[in-house]
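Asker: 3D model of this:
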Amino acid sequence: MLFENQQIEIHELPSTEDLDFQKLDARYLTIKIINHLVFFVVVMLAVGFFLLLENDFSWTPTLMIFMSVWGLIYVGTLLYMRKEFLLRGYVLRKHDIVYRKGWLWTSIVVVPFNRIQHCELSQGPLEKSYKLAKLNIFTAGGQSSDLKLPGLKKEEAASIKEFLLNQINEHNYA
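Answerer: This next block holds a predicted model:
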């Protein structure tokens, strides 16, 4: 047998930019906004409380400046979250699953089916109330999930999980 090691042309490789990514459920953006709102309000109240203690419960310019800057940061965060949410998506292909996220810092994760060990669905209280779930995909050699697909309708997440488990079984017994 003769060993061959053919050169591969870069322009012949498949591109992830040409894929038709499935969007996440719009209710996931609502959940993200609620989570951020709770965080921002708690921090604002805590800092405001300590500033009021320092200044004998009077409204000071420092407190007003802090609240204004904190409000602008929150609005900026909301705008960023919306733009980033619109770019998130996933694709199921014949041999792998692809997940894209990020706006300024983009991340594209490709997980081949033959590397998947198991999958699990998870839901927090807000996800349960909105009937959404997160699909966690674990690959060989890792303690934590290697791919997290948040913002899926619970039924859709269960279907994808079932599909992936079937792919795992076909690969293991083929």
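
Asker: Could you use CA atoms for every contact and neighbour count after this?
Answerer: Noted.

Asker: Which elements pack onto the helix or strand hosting residue 77?
Answerer: Residue 77 belongs to helix 61-87 when assigned by DSSP states H and E. Contacts defined by 3 or more CA pairs under 8 Å, 6 or more residues apart in numbering; DSSP states H and E place helix 61-87 against helix 27-54, strand 96-101.

Asker: right, and those - which one's nearest residue 69?
Answerer: helix 27-54 (10.5 Å; CA to CA).

Asker: Identify each buried residue in that closest one, please.
Answerer: 27, 28, 29, 31, 32, 33, 36, 40, 44, 48, 51, 52 (16 or more other CA atoms under 10 Å).

Asker: Which strands and helices lie in contact with that helix?
Answerer: By 3+ CA pairs under 8 Å, 6+ apart, helix 27-54 packs against helix 61-87, helix 125-129, strand 147-153.

Asker: Contact partners for the residue positioned nearest the centre of the chain?
Answerer: When CA atoms, centre = their mean is applied to the chain, the residue found nearest the centroid is residue 150 (5.3 Å). Applying CA atoms under 8 Å, 6 or more residues apart in numbering, we find residue 150 in contact with 24, 28, 133, 134, 135.

Asker: this one next, for a side-by-side:
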Amino acid sequence: MSGTDHPNIQWRRVSMKYATLGVINFAISTLFFIAVAIGLSFIPGGGWWWLFGAIPALLFASQMIFVVIRTKAIGYALRQDDIVYRRGIWWSRMVAVPYGRLQLVDINRGPVERMLGLASLKMVTAAASTGLAIPGLPQAEADQLRDHLIRVAETRRAGL
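Answerer: You can find the predicted model right below:
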């Protein structure tokens, strides 16, 4: 994301540790399929059975390269009346959630996210299609963003 995409928006990117989380997830899947390939290779007279594990392992391993690129494409921006979220390389998605529509702002952390000091910030609105989650935020940033969004949402709902 660069300033040329939307000149009036100052994008904030998620932590690059989020790429590490993605690599870990793909590595676990890859190791599973490698184990399957090794197990299938021991079948007597099995011939090419090991490919049923090797091909998915190669596919998952190749995805690890794109994790960093996808992580760099994730970002959010705080504007006057809403928060804008963007993700995606080939199929990009951009969502703007008006502050006054926020009903719940929640922080989620899985075990690996906790180890990496990351959190996902989830925003819920009355319309399910406009709710969103921003993954890969440093814990302190997620806490600050949650507090800011709650504060701003309360003033917008009150009409102040």
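
Asker: Distance of the aligned residue in the second structure for the residue nearest to the centre of the first structure relative to residue 87 of the second structure?
Answerer: When the second structure is aligned by TM-score structural alignment, residue 150 of the first structure is paired with residue 135. According to CA to CA, to the nearest Å, residue 135 of the second structure stands 10 Å off from residue 87 of the second structure.

Asker: if I look at the most far-flung residue of the second structure relative to its centre, how far off is residue 112 of the second structure?
Answerer: Most distant residue from the mean C-alpha position of the second structure: residue 45, 43.8 Å away (CA atoms, centre = their mean). Distance of residue 45 of the second structure to residue 112 of the second structure, given as CA to CA: 41 Å.

Asker: mind listing what residue 147 of the first structure touches?
Answerer: So residue 147 of the first structure contacts 99, 109, 111, 136, 137, 138 (CA under 8 Å, 6+ apart).

Asker: how about a cut-off of 6 Å?
Answerer: 136, 137 (CA atoms under 6 Å, 6 or more residues apart in numbering).

Asker: Quick check: it vs residue 126 of the first structure, distance?
Answerer: Residue 147 of the first structure is 21 Å from residue 126 of the first structure, by CA to CA.

Asker: How about residue 19 of the first structure?
Answerer: 30 Å.

Asker: For the two, indicate the residue with more neighbours.
Answerer: residue 126 (16 against 13; other CA atoms under 10 Å).

Asker: Identify the residue of the second structure aligned to that one.
Answerer: In the second structure, residue 126 of the first structure lands on residue 112 (TM-score structural alignment).

Asker: got it, and residue 45 of the first structure?
Answerer: In the second structure, residue 45 of the first structure lands on residue 35 (TM-score structural alignment).

Asker: Please report how far its match lies from residue 59 of the second structure.
Answerer: Counting by CA to CA, the gap from residue 35 of the second structure to residue 59 of the second structure is 15 Å.
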